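K.L.:
Have a look at this prediction, sequence included:
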Amino acid sequence: MRLEDQSESPNIEDRRGGDGGIGRGSIGIGTLLVALAAGYFFGVDPALILGLASSGNHSPAVQRPAQKLAANDEMARFVAKVLGSTEVTWRSIFDAAGRRYQEPKLVLFTGATPTACGTGRSAMGPFYCPSDQKVYIDLAFYLDLRERFHAPGEFAQAYVIAHEVGHHVQNLLGISDKVHAAQQRSGNRAGANALSVRLELQADCFAGVWGHRADSMQKILEPGEIEQALTAASAIGDDRLQRQTQGQIVPESFTHGTSAQRVRWFKRGMDSGDIRQCDTFSSAAL
């Protein structure tokens, strides 16, 4: 990616180098296995998987000032530039709609860290917590993205950030609250999961909108890099992950969409650059 002219976002909170300020409480092996299987699905509030399982005794989220990243911290600086690019893009979109874009914070951590959604752990993969409007990522995830999911490349890494920022946009627009309320009314897990799929696919589409607009404004993409993001989206489809982790596919348990659906909605946003094309909730076919 060509990010030389992109400023780094100041909204980086670096908690690496320690335990993130949380205690080392115990957690059941069953819960841990569930989290490991589901963690990389990029869900909204995956911190709840483990955080809420630890008897409700969470360390409070800690407010820390943004730190200046070291010059040789290349991956962190890359993430800061991608976040900065999302800020430029979404600020422009919100401005055009007569609204103000509230920038999220991005927290770098290792191992585990307190969040307003409970304890965040590396096993969950990157996630967004709407309660504190922060994206959380352990940069070790990018090694998994390359080696476990076979999705290398900078634009694949940028897609991860853009997807989580897409959840932040949903939060600002009130979409997340409406979906969560509808999930509670649905009265069954299958109905709640179906709504979760639409929420996740919309975040994929929003990530594509960012990619389209950022490239239009700054020509950030090298030849072939769009395919990197498509590979990443395909690698984390529910059907593919379930086949890898449990050997069978259970469609009613899907929470993020199939590989084909994730690719389709990311590509829809990438091709159009128009958030109006990202209405997964009115679409009969996903």
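P.N.:
It's in. Numbering: from 1, shown residues only.
K.L.:
hey, let's count contacts and neighbours off CA atoms from now on
P.N.:
OK.
K.L.:
Tell me how far Arg262 lies from Gly111.
P.N.:
28 Å (Cα to Cα, to the nearest Å).
K.L.:
cool, and Gly98?
P.N.:
Taking Cα to Cα, one finds Gly98 at 40 Å from Gly111.
K.L.:
now swap in Ala207 and tell me
P.N.:
Counting by Cα to Cα, the gap from Ala207 to Gly111 is 26 Å.
K.L.:
ok, those two, which is more surrounded?
P.N.:
Ala207 (30 against 15; other Cα atoms under 10 Å).
K.L.:
Buried by neighbour count: which residues of stretch 90-102 qualify?
P.N.:
90-93, 101 (16 or more other Cα atoms under 10 Å).
K.L.:
got the residues you listed as a markdown table, with distance to Asn72 and secondary structure columns?
P.N.:
Shown next, in a markdown table, are these (distance: Cα to Cα, whole Å; DSSP: H, G, I helix; E, B strand; the rest coil):
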| residue | distance to Asn72 | secondary structure |
| --- | --- | --- |
| Trp90 | 28 | helix |
| Arg91 | 29 | helix |
| Ser92 | 31 | helix |
| Ile93 | 33 | helix |
| Tyr101 | 31 | coil |
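K.L.:
and of those, the nearest to Arg146?
P.N.:
Trp90 (27.6 Å; Cα to Cα).
K.L.:
Quick one: residues contacting the closest one.
P.N.:
101, 210 (Cα atoms under 8 Å, 6 or more residues apart in numbering).
K.L.:
just the strands in the protein please.
P.N.:
In the chain, the strands defined using DSSP state E lie at 12-14, 105-108, 112-115, 118-121, 127-129, 134-137.
K.L.:
any chance of those in CSV, with mean neighbour count too?
P.N.:
Converted to CSV, the strands of the chain look like this (neighbours: other Cα atoms under 10 Å):
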stretch, mean neighbour count
strand 12-14, 22
strand 105-108, 22
strand 112-115, 25
strand 118-121, 28
strand 127-129, 28
strand 134-137, 24
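K.L.:
quick one: contacts for Met270?
P.N.:
Per Cα under 8 Å, 6+ apart, neighbours of Met270: 205, 207-212.
K.L.:
go with 7 Å
P.N.:
Shown in contact with Met270 (Cα atoms under 7 Å, 6 or more residues apart in numbering): 208-209, 211-212.
K.L.:
Leu286 now?
P.N.:
By Cα under 7 Å, 6+ apart, the neighbours of Leu286 are Gln261.
K.L.:
Check it against this one:
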Amino acid sequence: MRFPPPGADSRRPLRRLTGFARWTLLVTVCLTVLPAGAAQAAPAKSPLLTTGRLAATSCPEPPLIDGGMPRTREYLTAVMKCLNKSWSAHLAQAGLRFRTPTVRLYGEPAERVCGVRWPANAAAFYCTERATLVFPLTGGWIEDRTDLYPLKVVAHEYGHHLQSLTGVRAGYEARVHSDHTHQAELGRRYELQADCLSGVFLGSVRRSLSRTEQDWEALSDVLRASGDDADHRTHGTGANRVSWFKRGYRAVSPAACDTWTAPPSHVS
């Protein structure tokens, strides 16, 4: 299937920051940039990768343009409802445990959230130990946008929740603790898998989105612009972010999202 072309708002999204500490707050994995080696052995294979295609569902987007915080709250509530419905049914069919994530919406960044200081310039993030998705209702990532980027961001952070539910996070953290040479690369594998899982979801609801080919091309442009810079190689290059998103989108299956066995060049 040809990826339907992302033109609307292609503003560069806010750079997100994350730390890996005793527990992991995942917006971005801000680890020291270390040289990439051979393809890294995967954490214990997650059952998520064998669950088959995500069923096609409907998820109409409430408009975001104008309306301020009440409108963004409405949008995020609707999208989270779609994600919970889709992924809970998918995991249940595969015999896997599902837990609905907690969602916390903020009118503006707070001093502390989930027990830690709010990451600087964070668009959105997932608190792993508390299974909590955190979204500011303001900022360039979501206010007055007409493109698909907010939907992709929410689905990406939800991907981190799926990684926690299905053992990916535990395997990733174990590898990071034991393999200090490839921490940065492992972090990118983790983040690019969430990009791919966001593509799986958007692929499953694409027919209900009333979007044009130009809208999809615009999303590709935004993702490409959100790639790593030379100093913070945490999420992958713009080209690799687009590539993994499209893999998930085209396959509509988590099986396409095995970033752990991909060559280093595919997760650079």
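P.N.:
Noted; the coordinates are in hand. Remember, it's a predicted structure, so these values are computed and weren't measured experimentally.
K.L.:
Report the TM-score for the pair.
P.N.:
The TM-score (TM-score structural alignment, normalised by the length of structure 2) is 0.70; 210 aligned residues with a Cα RMSD of 3.0 Å.
K.L.:
circling back to that earlier point, out of the strands of structure 1, which is closest to Thr86 of structure 1?
P.N.:
Between the strands of structure 1, strand 105-108 lies closest to Thr86 of structure 1; by Cα to Cα that is 11.8 Å.
K.L.:
check the fit of the closest one onto structure 2 and give the mean distance.
P.N.:
Once fitted to structure 2, strand 105-108 of structure 1 is off its aligned match by 1.4 Å on average (mean Cα distance after the TM-score superposition for structure 1).
K.L.:
What is that strand packed up against?
P.N.:
Counting by 3 or more Cα pairs under 7 Å, 6 or more residues apart in numbering; DSSP states H and E, the packing neighbours recorded for strand 105-108 of structure 1 are strand 12-14, strand 134-137.
K.L.:
Among the ones you listed, which comes closest to Ala35 of structure 1?
P.N.:
Short answer: strand 134-137, nearest of these by Cα to Cα, at 15.5 Å.
K.L.:
Please work out which residues of structure 2 line up with that closest one.
P.N.:
Aligned using TM-score structural alignment, strand 134-137 of structure 1 spans residues 132-135 in structure 2.
K.L.:
Average separation of the matching stretch from the aligned part of structure 1, please.
P.N.:
Relative to structure 1, stretch 132-135 of structure 2 is 1.0 Å off (mean Cα distance after the TM-score superposition for structure 1).
K.L.:
Contacts for that stretch, please.
P.N.:
Here stretch 132-135 of structure 2 has contacts from 101-106, 124-127, 157, using Cα under 7 Å, 6+ apart.
K.L.:
Could you measure from the residue mapped onto Asp221 of structure 2 from structure 1 over to Val209 of structure 1?
P.N.:
Using TM-score structural alignment, the partner of Asp221 of structure 2 in structure 1 is Thr231. Thr231 of structure 1 sits 17 Å away from Val209 of structure 1, taking Cα to Cα as the criterion.
K.L.:
The two: who's more crowded?
P.N.:
Val209 (30 against 19).
K.L.:
Counterpart of that one over in structure 2?
P.N.:
Match for Val209 of structure 1 (TM-score structural alignment): Val200.
K.L.:
OK, contacts around its match?
P.N.:
Taking Cα under 7 Å, 6+ apart as the test, what Val200 of structure 2 contacts is 248-249, 251-254.
K.L.:
Next up, the contacts around the closest residue to Ala131 of structure 2 other than its chain neighbours.
P.N.:
Of all residues beyond its chain neighbours, the one nearest Ala131 of structure 2 is Pro101 (5.4 Å), with distances taken as Cα to Cα, 6 or more residues apart in numbering. By Cα under 7 Å, 6+ apart, Pro101 of structure 2 lies in contact with 131-133.
K.L.:
How about Ala203 of structure 1?
P.N.:
163, 166-167.
K.L.:
rerun at 10 Å
P.N.:
42-44, 162-170, 197, 209, 256, 262, 265-266, 269, 278, 280 (Cα atoms under 10 Å, 6 or more residues apart in numbering).
K.L.:
Which ones among those lie within helices?
P.N.:
Secondary structure from DSSP state H places 162-170, 197, 209, 262, 265-266, 269 of the contacts of Ala203 of structure 1 in helices.
K.L.:
What ranges does structure 2 have for its helices?
P.N.:
So, for structure 2 - with DSSP H - the helices run 68-93, 149-165, 168-178, 183-205, 213-225, 238-251.
K.L.:
Next, format these as JSON lines and append distance to Cys114 of structure 2.
P.N.:
Shown next, in JSON lines, are those (distance: least, Cα to Cα, whole Å):
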{"stretch": "helix 68-93", "distance to Cys114 of structure 2": "19"}
{"stretch": "helix 149-165", "distance to Cys114 of structure 2": "15"}
{"stretch": "helix 168-178", "distance to Cys114 of structure 2": "18"}
{"stretch": "helix 183-205", "distance to Cys114 of structure 2": "20"}
{"stretch": "helix 213-225", "distance to Cys114 of structure 2": "27"}
{"stretch": "helix 238-251", "distance to Cys114 of structure 2": "27"}
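K.L.:
Quantify the burial of Leu137 of structure 2 by counting its neighbouring residues.
P.N.:
24.
K.L.:
just checking, it touches Ala110?
P.N.:
No. Using Cα atoms under 10 Å, Leu137 of structure 2 is not in contact with Ala110, being 11.7 Å away.
K.L.:
And Gln261 of structure 1? What does it align with in structure 2?
P.N.:
Match for Gln261 of structure 1 (TM-score structural alignment): Asn240.
K.L.:
residues contacting its match?
P.N.:
192, 195, 223-224, 227, 246, 265-268.
K.L.:
from those residues, which is closest to Thr77 of structure 2?
P.N.:
For the contacts of Asn240 of structure 2, the nearest to Thr77 of structure 2 is Asp195 (20.7 Å; Cα to Cα).
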